[in-house]
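Student: With the input below, show me the fold.
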Amino acid sequence: MTVQSAFPIGAAPDKVAFHRTELGVILSLYGQMVAAGEWRDYGISSLRDVAIFSVFRRTAEYPLYRIEKRPKLRGKQGQYAVIGMDGQILKRGADLRQVLRVLERKLIRAID
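Tutor: Take a look at the predicted model:
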């Protein structure tokens, strides 16, 4: 009996996607930000080289932040990145929780 893989040996999958554990971490932060009234909507894109979780303040706007996963950068700069609305990379690294900390700081505000 032979077992065939969904992908030939040495071939890369057609699309990059977030794993369930990665989505759990991202959606946990998303829930906190929705509860704080900062974020309202999100979108997920799975492309050939990158998976993107986009965060919106309103549905019809450009994304406030993009959380990107680029597995090809795993050994170099880290496969996760948080990118601002202007295209500036706010944080990049190999650990998703550490990279998302740049957005958690947005929850901390001084109380008047």
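Student: Could you use CA atoms for every contact and neighbour count after this?
Tutor: Fine.
Student: In contact with residue 69, which residues?
Tutor: Taking C-alpha atoms under 8 Å, 6 or more residues apart in numbering, we find residue 69 in contact with 16, 17, 18, 50, 51, 52, 79, 80, 81.
Student: now with 10 Å?
Tutor: Residue 69 makes contact with 16-18, 22, 46, 49-53, 78-82, 92, 94, 96, according to C-alpha atoms under 10 Å, 6 or more residues apart in numbering.
Student: and the gap between the residue lying closest to it once chain neighbours are set aside and residue 66?
Tutor: Distance criterion C-alpha to C-alpha, 6 or more residues apart in numbering; nearest residue to residue 69, sequence neighbours excluded, is residue 80 at 4.7 Å. Noted for residue 80: a distance of 10 Å to residue 66, by C-alpha to C-alpha, to the nearest Å.
Student: Now list whatever residues contact both of those two.
Tutor: If you check residue 80 and residue 66 against C-alpha under 10 Å, 6+ apart, the residues they both contact are 51, 52.
Student: Which of the two has more residues huddled nearby?
Tutor: residue 80 (26 against 22; other C-alpha atoms under 10 Å).
Student: this one as well, want them side by side:
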Amino acid sequence: MNSITPIPLRAAPDRVAYHRTELALILSLYGRMVAAGEWRDYGISSLKDVAVFSVFRRTAENPLYRIEKRPKLRTRQGQYAVIGTEGQVLKRGHDLKAVLRVLERKLIRAVD
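Tutor: The predicted structure is shown next:
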């Protein structure tokens, strides 16, 4: 008798990640800031409770800004946040586009 033993599939660990539309908004801003000479590198982390898009002026430095997505905060202050170098929350909210405006203001100042 030939019996086939099914191989149990390991469930992928639950991780928070950015959706394609969210990344499009972030990368659009990133491209404009790179063109203005403000930002030079980025990193993306998908962790259990948070997805983080880190922005760097130089690769070897600490991030200038972190754009975080925390779905557990969706019903409270909002799942998106922009965090500065010192860990201060610059903007938090439910709408990513509105939260990113705090960084777009810096782009307007850089061009002037």
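Student: Any chance you could compute the TM-score here?
Tutor: Here the TM-score for the pair of chains, by TM-score structural alignment, normalised by the length of the first structure, is 0.86; 103 aligned residues with a C-alpha RMSD of 2.0 Å.
Student: so what's the residue nearest to residue 69 of the first structure up against?
Tutor: Per C-alpha under 10 Å, 6+ apart, neighbours of residue 80 of the first structure: 50-52, 67-71, 73-74, 91-100.
Student: Could you list which of the contacts of residue 69 of the first structure belong to helices?
Tutor: Among these, the ones falling in helices (DSSP state H) are 22, 96.
Student: Name only those of the contacts of residue 69 of the first structure that count as buried.
Tutor: Buried members of the contacts of residue 69 of the first structure, scored by 16 or more other C-alpha atoms under 10 Å, are 16-18, 46, 50-53, 78-82, 92, 94, 96.
Student: quick check, nearest of those residues to residue 107 of the first structure?
Tutor: Checking those against residue 107 of the first structure by C-alpha to C-alpha gives residue 82 as the nearest, at 15.9 Å.
Student: so who does residue 101 of the second structure touch?
Tutor: Contacts of residue 101 of the second structure by C-alpha under 10 Å, 6+ apart are 29, 82, 91, 107.
Student: Dump those residues to JSON lines, plus distance to residue 57 of the second structure.
Tutor: Output for the contacts of residue 101 of the second structure, formatted as JSON lines (distance: C-alpha to C-alpha, whole Å):
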{"residue": "29", "distance to residue 57 of the second structure": "14"}
{"residue": "82", "distance to residue 57 of the second structure": "16"}
{"residue": "91", "distance to residue 57 of the second structure": "20"}
{"residue": "107", "distance to residue 57 of the second structure": "14"}
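Student: quick one: which of those residues is most hemmed in?
Tutor: residue 82 (25 neighbours).
Student: What sits closest to that residue if chain neighbours are left out?
Tutor: For residue 82 of the second structure, the spatially nearest residue (C-alpha to C-alpha, 6+ apart) is residue 67, at 4.6 Å.
Student: and if you look at residue 55 of the first structure?
Tutor: Nearest one to residue 55 of the first structure, counting by C-alpha to C-alpha, 6+ apart, is residue 42 at 4.6 Å.
Student: Then residue 84 of the second structure?
Tutor: Spatial nearest neighbour of residue 84 of the second structure, excluding adjacent residues (C-alpha to C-alpha, 6+ apart): residue 65 at 4.8 Å.
Student: and that neighbour, how many neighbours?
Tutor: Neighbour number of residue 65 of the second structure under other C-alpha under 10 Å is 23.
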